[in-house]
Each structure stands twice: as C-alpha cells, then as structure tokens.
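K.L.:
3D, please:
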Amino acid sequence: MNIHAIAAIYKFEMARTWRTLFQSVVSPVISTSLYFVVFGSAIGSRITEIQGVSYGAFIVPGLIMLSLMTQSISNASFAIYFPKFIGTVYELLSAPISYVEIVISYVGAAATKSAALGLIILGTSFFFVDIRIAHPFMMLLFLALTAITFSLFGFIIGIWADNFEKLQIVPLLIVTPLTFLGGTFYSIDMLPPIWQTITLLNPVVYLVSGFRWSFYDVADVNVFVSLGMIGVFLAICLLIVAWIFKSGYRLKS
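P.N.:
This is a model prediction of the structure:
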C-alpha cells in the first residue's frame, strides 16, 4: 500500500475545501438552516409531534442526510471529473499507485468532507431545536457509512460524466427528489397503506429511518434492515468501481 501517494492526493483534495470554503461548507449550512426555520416554524406550528418527537427535531436527521448525500456525490464526482477534463488523469493512471489507492484517496477525502459537514449541520441544529442522540455510536456509524457509500457513488458519476451538466443530473433529478420523498419531512406511517408500500421501494427511506432511529429510537423500518440496505448499496458501488478500473471505462479513452 502506497501510503505516501494516498496521503498526497488526500491532502490535495482536502486543501481544495479551504479554497472553496463558502461553496463547500457555508452555503450548505445556510441552506439547511433555512429548512430549519421555514419547515420547523411554518409546518411545525401545525404538526406538533410525530411519533412522540417534536416536528422541528424530527426533521433534523433527514436534513442532515439530504446534505450528506448530495455533498458526498458532489465532492467525489468533481474530484475525479476535473482530472479527466484537464487531462491529468493519465498522469495519475501511469503513476506507481494502484487503482485501490486512487479510490481510497478520492473517496476518503470526499467522505471526510461530507461527514464533517454533517457534523457541522448537526451542531448548528442545536441552535434551532432540542435534540437528543439516543445512540451516538450508531449515529456516527450511519454517518460514516452513508458518506463513504455516496462518495463512491459520486466517484462513479464523475467517471461516467463527459460534461459538467451530467455531474448535476443524478443529484438534482434523482437523489434530491428521492430524499424528499423518503421520509425526510414526515413519517411514512402518515401515508395511506398503498403509498407506504410504494415508498418502501425508495432506498433513501432506509437511510433516513435508520439515522433517525439513532437519534430518537423511532424508525419507519427496522434498523438492521437499514444497515443491510446501506451494505448492499456499498457493495454494488464497489463492484462497479472495480469493473470501471478493470475495463478502463471512460478512463483510458
């Protein structure tokens, strides 16, 4: 394992966060804070509690997940797309560093940045609502697994995309709508039975539900099912990344 190469790429990607601090950290925190104000005040005044939790506190895990997933995808996809765009990816592929080490470097940096952002948003939420964390270790586990999994997913998108527009298609048209429809602002128990069944086809439901359970001991689905779904998605992403490097898909052409 070439630790020096991994550290070099990792430090370079982490340094980019400081150069784009407003876009990487400040903007997502402000956007999420607006959700707290608008949804917590406007809707919270009409929906006092869900499953014994105040509405303002209930939406916090879902909002953190929304930022975590979108930022993980954005960080990882841009990190690998930009070297492709300017042509330096060929220098990376010819360097004495394995594909595994490349993935660890880029995905590790993206996951670190998004997980740190998630913790910052969590800290910010304490200024708006009263939050308790029933299972801190499980909360950190869900946070880390989600950050790593969606950073891998973003890495795949960055390799697949051949222009900047495609980098935004999946997060904007797929991930964000699935998150909004995945129990971020409500419990699926509030839906009619037929829609509850349909909603369970949305993989984001399991992520939000498991993460919320780590806070309040309430969940729409079993927490072990949630962990299993994250594990399945992580395994799929790993298999796709392995195939990409084995075949050279959009890397060697």
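K.L.:
contacts and neighbour counts: CA atoms only from here.
P.N.:
Will do.
K.L.:
quick one: the helices in the stretch 151-253 of the chain?
P.N.:
Listed in chain order, the helices of the stretch 151-253 of the chain (DSSP state H, counting those that start in this stretch) span 164-170, 176-180, 193-199, 203-216, 223-247.
K.L.:
what's the most buried one of the ones you listed?
P.N.:
helix 203-216 (a mean of 25; mean count of other CA atoms under 10 Å).
K.L.:
that older thread, mind putting the helices of the stretch 151-253 of the chain in JSON lines, distance to T70 included?
P.N.:
Below are these laid out as JSON lines (distance: least, CA to CA, whole Å):
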{"stretch": "helix 164-170", "distance to T70": "10"}
{"stretch": "helix 176-180", "distance to T70": "7"}
{"stretch": "helix 193-199", "distance to T70": "20"}
{"stretch": "helix 203-216", "distance to T70": "12"}
{"stretch": "helix 223-247", "distance to T70": "16"}
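K.L.:
one more, so I can put them side by side:
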Amino acid sequence: MNLHAIAAIYRFEMARAFRTLTESIASPVLSTSLYFVVFGAAIGARMGEVGGVGYGAFIIPGLVMLSLLNESISNASFGIYMPKWSGTIYELLSAPVSFVEVLAGYVGAAVTKSMLLGALILVTARLFVPYTIAHPLWMLAFLLLTAVSFCLFGFIIGLWADDFQKLQVIPLMVMTPLTFLGGAFYSIDMLPPLWQKISLFNPVLYLISGFRWSFYGVADVDVGLSLAAIVGFLALCLALVWWIFRSGWKLKA
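P.N.:
The predicted structure is shown next:
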C-alpha cells in the first residue's frame, strides 16, 4: 500500500476544499439553516408531533441527509472530474499507484468533507431546535456508511461525466427529488396506502428512516432493511469502481 500516494491525493483534495470554503462548507450549512428556521422553528412550532417527536426535531435527520447526499456526490465527482478535464489523470494512471490507493485518496477526502459538513449541520440545528440522539454509535455508523457510499457514487459520476453540466444532473434531477419524497419532511405513515407502497421503492427512504431511528427510535421501515440497503449500495459502488479501473472505461478514451 503506497501511503505516500494516498496522503498526497488526500492533502491536495482537502487543500482545494479549504480554498473554496464558502462553496463547499458555508453554503450548504447556511441553506440547511434556512430550512431549520422555516420548517423547524416557524412551521414546526405550529404543528403537532410526528411519531411522538416534535416536527422541528423530526425533520433534522432528513435535512442532514439532504445535504449529505448532494454534497458527497458533488465533492467526489468534482474531485476526479478535474484531472480528467485538465488531462492530468493520465499522469495519475501512469504513476505506480493502484486503483485502491487512488480511491482511498479521493474518496477519503470527500468523506472527510461530508462528515465535517454533517457535524456542522447537527451543531447548527441545536441553535434552532432541541433534539436528542438515542443511539449515537448507530448515528455515526449510518452517517459514515452513507458518506462513503455516496462519495463512491459521486466518484463514479465524475468518471462518467464528460462536461460540467453532467456533474449536476444526478444531484439536482435525481437525488434531491428522491430525498424530498423519501420522508425527509414527513413520515410515510401520513400518506395514503397506495403512496406508502410506492414510497417503499424509493431507496433514499431507507437511508433517512435508518438515520432517523438512530436519533429517536422511530422508523418508517425496519432498521435491518435500512442497514442492508446502504451496505448493498456500498458493495455495488465498489464493484463498479473496480470494473471501471479494470476495463479503463471513461479513463483511457
């Protein structure tokens, strides 16, 4: 294992993040804070409880996931797309580093940024809405598994994209609608029976449900299914990255 190569890629990506601190950290925290003000403090104070939890506190896990999913994909996809765009990826491919080391450097940095963002949002939420974490270790586990999985997914998108517009297609056109419709602001028990069944086909529902369970002990689906869903997605992303580096798809063309 070439630890020097991993550290060099990791430091480069983290330095880029701190150079663009406003866009990578401050902007998503500020945007999420507006959700807390509007939905948590203003509207939530006038709504009843959902599953025995105050509405303002109920939406915190969903809002964290909303930011975490989009930022994980964006950070990782932009990180690997830039070497492709500038042509320096050929230097990386010809260097004596394996795909595991490349992956560890790029995805490790993206995961660090995503975890930092998640922690900042949770701290910010405390300023607007009181909440508790019933299972802190499971909360960290779900947060880490989600960050790793979607940073891997973002890495794949960065390899697939051949222009800057494609980098935003999945986060804006796919992930954001799925998150809004995945129980970020409501429990699927509040939906008509038909829509409850349709919601079960939304993969993001399982992520939000498991993460919310770690806070309050309430969930829309079984926690075991949530854990299986995120682990299965992680395994799928790892298999896709392995195939991409083995075949050279979108790398050697």
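K.L.:
still on that earlier bit, of all the helices of the stretch 151-253 of the first structure, which lies closest to T20 of the first structure?
P.N.:
helix 164-170 (17.5 Å; CA to CA).
K.L.:
what's the closest one in contact with?
P.N.:
Applying CA atoms under 8 Å, 6 or more residues apart in numbering, the contact partners of helix 164-170 of the first structure are S74, S77, F78, I157, G158, A161.
K.L.:
how about a cut-off of 7 Å?
P.N.:
With contact meaning CA atoms under 7 Å, 6 or more residues apart in numbering, helix 164-170 of the first structure is reached by S77, I157, G158, A161.
K.L.:
mind checking which of the helices of the stretch 151-253 of the first structure is nearest H4 of the first structure?
P.N.:
Going by CA to CA, the one of those nearest H4 of the first structure is helix 223-247, 21.1 Å.
K.L.:
and the closest one, how far out from the chain middle?
P.N.:
How far helix 223-247 of the first structure lies from its chain's middle: 14 Å, per CA atoms, centre = their mean, to the nearest Å.
K.L.:
mean deviation, that helix versus the second structure?
P.N.:
Aligned to the second structure and superposed, helix 223-247 of the first structure gives a mean residue distance of 0.7 Å (mean CA distance after the TM-score superposition for the first structure).
K.L.:
next, the angle helix 223-247 makes with the one helix or strand V123 of the second structure maps to.
P.N.:
Per DSSP states H and E: V123 of the second structure is located in helix 99-128. Angle of helix 99-128 of the second structure versus helix 223-247, following axes from the mean of the first three to the mean of the last three CA atoms, to 10 degrees, is 140 degrees.
K.L.:
S41 of the first structure is nearest to which of the helices of the stretch 151-253 of the first structure?
P.N.:
S41 of the first structure sits nearest to helix 176-180 of all the helices of the stretch 151-253 of the first structure, at 18.1 Å, using CA to CA.
K.L.:
against the second structure, where does that closest one fall?
P.N.:
Matched against the second structure by TM-score structural alignment, helix 176-180 of the first structure falls on residues 176-180.
K.L.:
average offset between that stretch and the first structure?
P.N.:
Looks like 0.3 Å for stretch 176-180 of the second structure (mean CA distance after the TM-score superposition for the first structure).
K.L.:
what segments of the stretch 1-150 of the first structure are strands?
P.N.:
Counting by DSSP state E, counting those that start in this stretch, the stretch 1-150 of the first structure has strands at residues 49-50, 53-54.
K.L.:
TSV please, covering these and showing mean neighbour count.
P.N.:
What follows is these, written out as TSV (neighbours: other CA atoms under 10 Å):
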stretch	mean neighbour count
strand 49-50	16
strand 53-54	16
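K.L.:
so for T176 of the first structure, which of these sits nearest?
P.N.:
Of these, nearest to T176 of the first structure by CA to CA is strand 49-50, at 22.6 Å.
K.L.:
hang on, the earlier thing: among the contacts of helix 164-170 of the first structure, which two are most distant?
P.N.:
So, those by CA to CA: farthest apart are S77 and A161, at 8.6 Å.
K.L.:
between those two, which is the more surrounded one?
P.N.:
Between S77 of the first structure and A161, S77 has the larger neighbour count (other CA atoms under 10 Å), namely 28 against 18.
K.L.:
contacts only, for the more buried one.
P.N.:
Per CA under 7 Å, 6+ apart, neighbours of S77 of the first structure: G154, F155, I157, G158, L167.
K.L.:
just give the nearest non-adjacent residue to K252 of the first structure, would you?
P.N.:
Of all residues not flanking K252 of the first structure in the chain, Y90 sits nearest, at 7.7 Å (CA to CA, 6 or more residues apart in numbering).
K.L.:
next, work out how far apart the one you found and E13 of the first structure are.
P.N.:
Look at Y90 of the first structure and E13 of the first structure: by CA to CA, to the nearest Å, they are 18 Å apart.
K.L.:
the more surrounded of those two?
P.N.:
The neighbour comparison of Y90 of the first structure against E13 (other CA under 10 Å) goes to E13, with 21 against 14.
K.L.:
any idea how far G44 of the first structure lies from Y10 of the first structure?
P.N.:
Distance of G44 of the first structure to Y10 of the first structure, given as CA to CA: 41 Å.
K.L.:
correction: F150 of the first structure
P.N.:
From F150 of the first structure across to Y10 of the first structure, the span is 17 Å (CA to CA).
K.L.:
looking at the two, which one has more neighbours?
P.N.:
Higher neighbour count among F150 of the first structure and Y10: F150, with 29 against 20, using other CA under 10 Å.
K.L.:
what residues does the more buried one make contact with?
P.N.:
M69, S72, I73.
K.L.:
what is the nearest of these to A109 of the first structure?
P.N.:
Closest approach to A109 of the first structure among those (CA to CA): S72, at 9.6 Å.
K.L.:
which non-adjacent residue is nearest that closest one?
P.N.:
S72 of the first structure's closest residue in space is S151 (CA to CA, 6+ apart), at 4.7 Å.
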